[in-house]
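>>> Provide a 3D model corresponding to the input given below.
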Amino acid sequence: MKVKVEDFGFREDKGLNYVRYRVSGLDEELTEKLIERLDEDTERDDGDLIITVFYEREYFPFGSEESKVKMADFIAREEIEMMVFLSSVLED
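Predicted coordinates:
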């Protein structure tokens, strides 16, 4: 499984910040399990799973001043954390 942060920002229509992840390298069975078990918005795109997570401003991982200086580090950490989270969802 590979997780990449594809996009992040603020959604006016929801009034929330979001992070959009592209998850690749999953077979159909694992993709279906995640879609069934996740509360987050999910969709399929060319064999990948797209997961969109919405955050209140205070919990948004890219909202701090430090994240703006070290964005690559924050993105990498977010990708690792999501991969660990998804792995734990699949283990249940």
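
>>> CA only for contacts and neighbour counts going forward, please
Will do.

>>> now do the helix ranked longest in the chain: distance to the chain's middle.
Ordering each helix of the chain by length in residues (DSSP state H) puts helix 71-91 first. Relative to its parent chain, helix 71-91 has a centroid offset of 8 Å by Cα atoms, centre = their mean, to the nearest Å.

>>> packing partners of that helix?
Packed against helix 71-91 by the contact rule (3 or more Cα pairs under 8 Å, 6 or more residues apart in numbering; DSSP states H and E) you find strand 2-11, helix 28-37.

>>> could you also give me the structure for this second sequence? I'd like to compare it with the first:
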Amino acid sequence: MDVNITDYGQGERNFVEYTVSGLAVNQLEFLNENLTENTEIAGDNLIITMDFDDELYPFQSEVAKFRLEDFISREEIEMMVFLSSFLEDM
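So this is what the prediction gives:
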């Protein structure tokens, strides 16, 4: 499984979009049907879009502005761990 942040933004809507690749078809369908976040299957990828309140948006801190690549990598790893544990319930 590979997780990449493919879009994010803060403003009227605070969101992070993840693209998940390298999953089997049954894993894609399981995640798409069982995650509470906004999901869609696009080809062989699962697109997950998470919305955040202002205080929970992961890229809002001053440190994130200077070390953005580190924050993006951390968020990708955290999502991969979450999805892996979620798939254990399959």
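
>>> chain neighbours aside, what residue packs nearest to the most centrally placed residue in the first structure?
Nearest residue to the geometric centre of the first structure (Cα atoms, centre = their mean): residue 21, 3.7 Å. Residue nearest to residue 21 of the first structure in three dimensions, not counting chain neighbours: residue 5, with 4.6 Å by Cα to Cα, 6 or more residues apart in numbering.

>>> so what's that neighbour up against?
Residue 5 of the first structure makes contacts with 19-22, 75, 78-79, as judged by Cα atoms under 8 Å, 6 or more residues apart in numbering.

>>> let's see that with 7 Å instead.
The neighbours of residue 5 of the first structure, taking Cα atoms under 7 Å, 6 or more residues apart in numbering as the test, are 20-22, 75, 79.

>>> again with residue 33 of the first structure
Contacts for residue 33 of the first structure (Cα under 7 Å, 6+ apart) come out as residue 90.

>>> return the residue of the second structure aligned against it.
Aligned counterpart of residue 33 of the first structure in the second structure: residue 30 (TM-score structural alignment).

>>> tell me, how many residues neighbour the residue nearest to residue 37 of the first structure when sequence neighbours are not counted?
Spatial nearest neighbour of residue 37 of the first structure, chain neighbours left out: residue 89 (7.3 Å); criterion: Cα to Cα, 6+ apart. For residue 89 of the first structure, the neighbour count with other Cα atoms under 10 Å is 13.

>>> so which bit of the first structure is stretch 61-79 of the second structure matched to?
With TM-score structural alignment applied, stretch 61-79 of the second structure matches the range 64-82 in the first structure.
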